[in-house]
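**Q** Quick one, fold the following:
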Amino acid sequence: MADRILVLNTGSSSIKYELVDPRTRERPARGLVERIGEKQGRLTHRSGDGPPYVRDRPFPGHDEGLEAMMEAFAAAGPEPTPVAVGHRVVHGGVRFAEAVLIDDEVIAAIEELAPLAPLHNPVNLTGIRLARKMFPEVPQVAVFDTAFHRTLPPEAYTYAVPREWRERLGVRRFGFHGTSCAYVSRRAAAFLGRDPQEVNLIVLHLGNGASATAIEGGRSVDTSMGMTPLEGLVMGTRSGDADPALAGYLARAGGLDAQQVEHALSHQGGLLALTGSSDMREVRDRDDDEARLALEIYTRRIRKYVGAYHALLGRVDAIVFTGGVGENDAATRAACLAGLGRLGITVDPASNQAESAGERAVSLPGAEVPVLVIPTDEEWEIARQTLARLPSTGRS
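**A** Prediction:
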């Protein structure tokens, strides 16, 4: 029987799921329950290559969403019968350096970390608790976005802030998008015909959330996201880097409290703040000064990180684009690397514009620093790490 893993990515108003065989990469089923808690929700379930099974109805909570997922499996197939359930968990703090089997102690630890990821860890826990009830005899595994960045050296993860903040409150850089970085860094090394431990990469994960990561010999040594996913690049609704004094100024001048400032920077910043839209496709389609300025701010920030990480690594074997924008937006890829020719980094216009959904180089053959597009596959990576953690099977 195939070792099928049910991968659950539980968000604040959605449940993304996929049934994956990590050995063969077969995907018997995948689906999305969206707009949970709203007046009208939607479930879209795909089984194999058949037509989608769609149901439009309210899903008051995540429990109803997971029940709808099971109804979809029953109606459209296949029988899920997973050997394990793998859960994406955003923040693992300093405790979790790898995927772990979930027990009550692990759940308590994830809950304790909720203040570091208040928008993510609580809903990740909701998915875990519901799945444990739904599959009581099936092992559950937590796979952490932060785990890949546990190799950051102290000079990368330490903020120059009071000692009490660092030691008592745990203030430090953690980094995110680690599951994606783990996957694409291995695939990039394979594309180059090299061992991951021999390769230095700059990974640009560009989606609604966006990050840059410097990888040296397969290990994360610096990354743009910080204690939370707010720091770093300009994103769909997140500001990225901003003066830390901003909160104090807005409190004095605007009467805003810390929670209001944090919410605005996370949900009303980024492309949304600059253009009124958080969707890069909509911004790219516009031809006005506001959109052009937003695109220059977005790509300029990325160029700054690429230059800094090039200096940090000393030798860069490839620049890797991934994520929804990184994989599909040729114009953004070109703009992110414009003017970096002196560093050996150039994009070939013809290769970059060519339509393809696969792994590919968008630089000229023999380029000093190849520029690659590697589609991410976080679900398969979660399934792979989940399978490796299963007990008494010889897999771990």
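
**Q** alpha carbons only for contacts and neighbour counts from here, please
**A** Fine.

**Q** can you give me the strands in the chain?
**A** Secondary structure of the chain (DSSP state E): strands at 5-10, 14-21, 26-34, 41-47, 53-57, 84-89, 100-101, 140-144, 200-206, 210-216, 219-223, 318-322, 360-361, 371-373.

**Q** how about the helices of the stretch 101-250 of the chain, start to end?
**A** Assigned by DSSP state H, counting those that start in this stretch, the helices in the stretch 101-250 of the chain fall at 104-112, 121-134, 154-157, 163-167, 178-192, 246-254.

**Q** Run the chain-centre distance for the shortest one.
**A** Taking CA atoms, centre = their mean, to the nearest Å, the mean C-alpha location of helix 154-157 is offset from the chain mean by 21 Å.

**Q** re the thing from before, out of the helices of the stretch 101-250 of the chain, which one sits most buried?
**A** helix 178-192 (a mean of 21; mean count of other CA atoms under 10 Å).

**Q** tell me what that helix is packed against?
**A** On a contact count with 3 or more CA pairs under 8 Å, 6 or more residues apart in numbering; DSSP states H and E, helix 178-192 meets strand 140-144, strand 200-206, strand 318-322, helix 378-389.

**Q** possible to save the strands of the chain as JSON lines with distance to G254?
**A** Putting the strands of the chain into JSON lines (distance: least, CA to CA, whole Å) gives the following:
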{"stretch": "strand 5-10", "distance to G254": "35"}
{"stretch": "strand 14-21", "distance to G254": "34"}
{"stretch": "strand 26-34", "distance to G254": "35"}
{"stretch": "strand 41-47", "distance to G254": "37"}
{"stretch": "strand 53-57", "distance to G254": "41"}
{"stretch": "strand 84-89", "distance to G254": "35"}
{"stretch": "strand 100-101", "distance to G254": "44"}
{"stretch": "strand 140-144", "distance to G254": "37"}
{"stretch": "strand 200-206", "distance to G254": "32"}
{"stretch": "strand 210-216", "distance to G254": "29"}
{"stretch": "strand 219-223", "distance to G254": "32"}
{"stretch": "strand 318-322", "distance to G254": "38"}
{"stretch": "strand 360-361", "distance to G254": "48"}
{"stretch": "strand 371-373", "distance to G254": "43"}
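
**Q** and for comparison, fold this next one:
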Amino acid sequence: RVLVLNSGSSSVKYQLLDMNPDSGGGPAAGTRLAVGLVERIGEDTSRLAHTPLATGGDKRETEGPIADHEAALKAVAAELAADGLGLDSPELAAIGHRVVHGGLKFTAPTVIDDAVLAEIERLVPVAPLHNPANITGIRTARALRPDLPQVAVFDTAFHTTMPEYAARYAIDVATADAHRIRRYGFHGTSHAYVSRKTAELLGKDPSEVNVIVLHLGNGASASAVAGGRCVDTSMGLTPLEGLVMGTRSGDIDPAVTFHLKRVAGMSEDDVDVLLNKKSGLVGLCGDNDMREIRRRIDEGDERAELAFDIYIHRLKKYIGAYTAVLGRVDAVAFTAGVGENAAPVRAAALAGLEEMGLAVDADLNAVRSGEPRLISPEYARVAAAVIPTDEELEIAQQAYALVSA
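**A** Predicted coordinates for the structure are as follows:
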């Protein structure tokens, strides 16, 4: 079994998965035994929601103050123990941690020791919103089970295969190297999983397939994957670069920041908040929920329609750019909350790209399913696919493969 932890600044998402079932007709490898979420950590209104899938029990929810991440993980451990799945179980092989930023040092899942933890801490300046929370989760889990392998799986690792010409910014090399300024990319566990699953859907080995992966959630990123290796991705030094997102601007002229400081008198923190939390779809139309935006469009809301058009325009630019980067594209894969559920986004993103071999079958696109599926007509030269992502399973698989080896 592998317990997967995704620690945020005030939350802990977790899943317990069975990765090595017996051969006597037991569950398939990767079966979820329990899932849950602790949110609003540090507040009086903390909430823990736990679903014991192994026993088929109902979701259990508790509310009340949970002081910190240590208290949160102890509460999680108690819930698992109540289902006979406690952290003291000899069947627990590892705890897998999602870590957002691994820099250039961590290119694969890594067993955490003091030196590894120190290096993750050293990367905090390039991931100030994410790595501190990941570190807190790691420290807490190590204290609870110091004898158990703790494995870090990095969002950036999949993108470390990018060639230097794709990863480098065109700024002074000495300055860039001194401050570790380069394009790292994020959502790597999702891009790795989805690109591999796309190849499976096409009945091919990942080494034979070139895929453009569009991870479209509140955070959004694109990647160009050639033969199973990332060769380019839209996010850069931080998750701000690239596509239009729920609250992030994506690509923007860097001089906008200087202009806002000089003309509007905005501080660095003001600009940071603007570009990360008050931009993207919410900045354009006041909503970052694609369902609400589509509802407003249907009612004739021009601001919502413009926001949608800007979102789609940026998507098309990246599809075109990555087609050029790859040379040959076998599939475009949509994933994450918007990519998996918003049929109008998929249709609009590929509309007019028939000369590039892309097309959408309206009936296939309208189907709602939790399974990987094609949404392109048979005649399309490039497959269009919807691949539900599973970052927790990817983390569990990588962690288990490492410790079992």
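
**Q** So which of the helices of the stretch 101-250 of structure 1 is nearest G232 of structure 1?
**A** helix 154-157 (13.6 Å; CA to CA).

**Q** Trace the closest one over to structure 2 and give me the residue numbers.
**A** Aligning helix 154-157 of structure 1 against structure 2 (TM-score structural alignment) gives residues 164-167.

**Q** go on, stretch 320-340 of structure 1?
**A** With TM-score structural alignment as the criterion, stretch 320-340 of structure 1 aligns to 333-353.

**Q** Which residues belonging to the matching stretch are considered buried?
**A** Going by neighbour count (16 or more other CA atoms under 10 Å), the buried part of stretch 333-353 of structure 2 is 333-350.

**Q** Give the aligned range of stretch 94-101 of structure 1 in structure 2.
**A** Stretch 94-101 of structure 1 maps onto residues 104-111 of structure 2, going by TM-score structural alignment.

**Q** how about D44 of structure 2, what does it touch?
**A** 64-66 (CA atoms under 8 Å, 6 or more residues apart in numbering).

**Q** how does it look with 10 Å?
**A** For D44 of structure 2, the contacting residues are 63-67, by CA atoms under 10 Å, 6 or more residues apart in numbering.

**Q** now swap in H50 of structure 2 and tell me
**A** 14-15, 34-38, 57-62, 76, 79-80.

**Q** Recalculate using a threshold of 7 Å.
**A** 35-37, 59-61 (CA atoms under 7 Å, 6 or more residues apart in numbering).

**Q** just R55 of structure 1 next, same as before
**A** 42-44.

**Q** just to revisit the earlier point, quick one: residues in contact with the match of stretch 320-340 of structure 1.
**A** 198, 212-217, 312, 315-316, 358-360, 365-366, 384-389.

**Q** Mind doing that once more with 6 Å?
**A** 213-217, 312, 316, 365, 384-389 (CA atoms under 6 Å, 6 or more residues apart in numbering).

**Q** Equivalent analysis for stretch 187-205 of structure 2, please.
**A** Residues contacting stretch 187-205 of structure 2 (CA under 6 Å, 6+ apart): 155-156, 158, 206, 389, 391.

**Q** cool, and stretch 119-127 of structure 2?
**A** N131.

**Q** Over to stretch 141-151 of structure 1?
**A** 86-92, 97-102, 175-179, 220, 386.

**Q** Of the contacts of R55 of structure 1, which ones are shared with structure 2?
**A** Counting by both residues aligned by TM-score structural alignment, their matches' CA atoms under 7 Å, the contacts of R55 of structure 1 that remain in contact in structure 2 are 42-44.

**Q** Of these - the most surrounded one?
**A** Taking other CA atoms under 10 Å as the neighbour criterion, L43 ranks highest of the kept ones among the contacts of R55 of structure 1 with 25 neighbours.

**Q** And it, what's its match in structure 2?
**A** By TM-score structural alignment, L43 of structure 1 lines up with L48.

**Q** I'd like the distance between its match and R40 of structure 2.
**A** Distance, L48 of structure 2 to R40 of structure 2, by CA to CA, to the nearest Å: 9 Å.

**Q** What of M162 of structure 2?
**A** Distance from M162 of structure 2 to R40 of structure 2, by CA to CA: 37 Å.

**Q** Distance from the helix ranked longest in structure 2 to the middle of the chain?
**A** Longest helix in structure 2 by number of residues, with DSSP state H as the criterion: helix 302-326. Chain-centre distance of helix 302-326 of structure 2: 20 Å, with CA atoms, centre = their mean.

**Q** what's in contact with it?
**A** Counting by CA under 6 Å, 6+ apart, 224, 244, 281, 284-285, 293, 297, 349 sit against helix 302-326 of structure 2.

**Q** and of the residues you listed, the nearest to A405 of structure 2?
**A** A224 (29.8 Å).

**Q** Need the counterpart of that closest one in structure 1.
**A** With TM-score structural alignment as the criterion, A224 of structure 2 matches A214.

**Q** Quick one: end-to-end distance for stretch 61-78 of structure 2.
**A** 13 Å.

**Q** Would you mark the buried spots in that stretch?
**A** Neighbour-count burial for stretch 61-78 of structure 2 [16+ other CA under 10 Å]: 65-66, 68-70, 72-74, 76-77.

**Q** Stretch 272-282 of structure 1 too?
**A** 272-280.

**Q** And the residues you listed, which is closest to P162 of structure 1?
**A** Nearest member of these to P162 of structure 1, counting by CA to CA, is A273, at 31.8 Å.

**Q** And the closest one, what's its match in structure 2?
**A** Using TM-score structural alignment, A273 of structure 1 lines up with G283 in structure 2.

**Q** And I297 of structure 1, by the same measure?
**A** I297 of structure 1 maps onto I310 in structure 2, by TM-score structural alignment.

**Q** one step back: hmm, who's touching the match of helix 154-157 of structure 1?
**A** Contacts for stretch 164-167 of structure 2 (CA under 6 Å, 6+ apart): 182-183.

**Q** Mean per-residue distance, that stretch versus structure 1.
**A** Taken over the aligned residues, the distance from stretch 164-167 of structure 2 to structure 1 averages 0.6 Å (mean CA distance after the TM-score superposition for structure 1).

**Q** quick revisit: mind checking which of the contacts of helix 302-326 of structure 2 are in helices?
**A** Per DSSP H, these map to helices at 281, 284-285, 293, 297, 349.

**Q** T323 of structure 2 -> structure 1?
**A** So, by TM-score structural alignment, T323 of structure 2 is matched to H310.

**Q** could you check the distance from the spatially closest residue to D18 of structure 2 that is not a sequence neighbour over to D113 of structure 2?
**A** The spatial neighbour of D18 of structure 2 that comes closest, neighbours along the chain excluded (CA to CA, 6 or more residues apart in numbering), is R1 at 4.5 Å. Distance from R1 of structure 2 to D113 of structure 2, counting by CA to CA: 21 Å.
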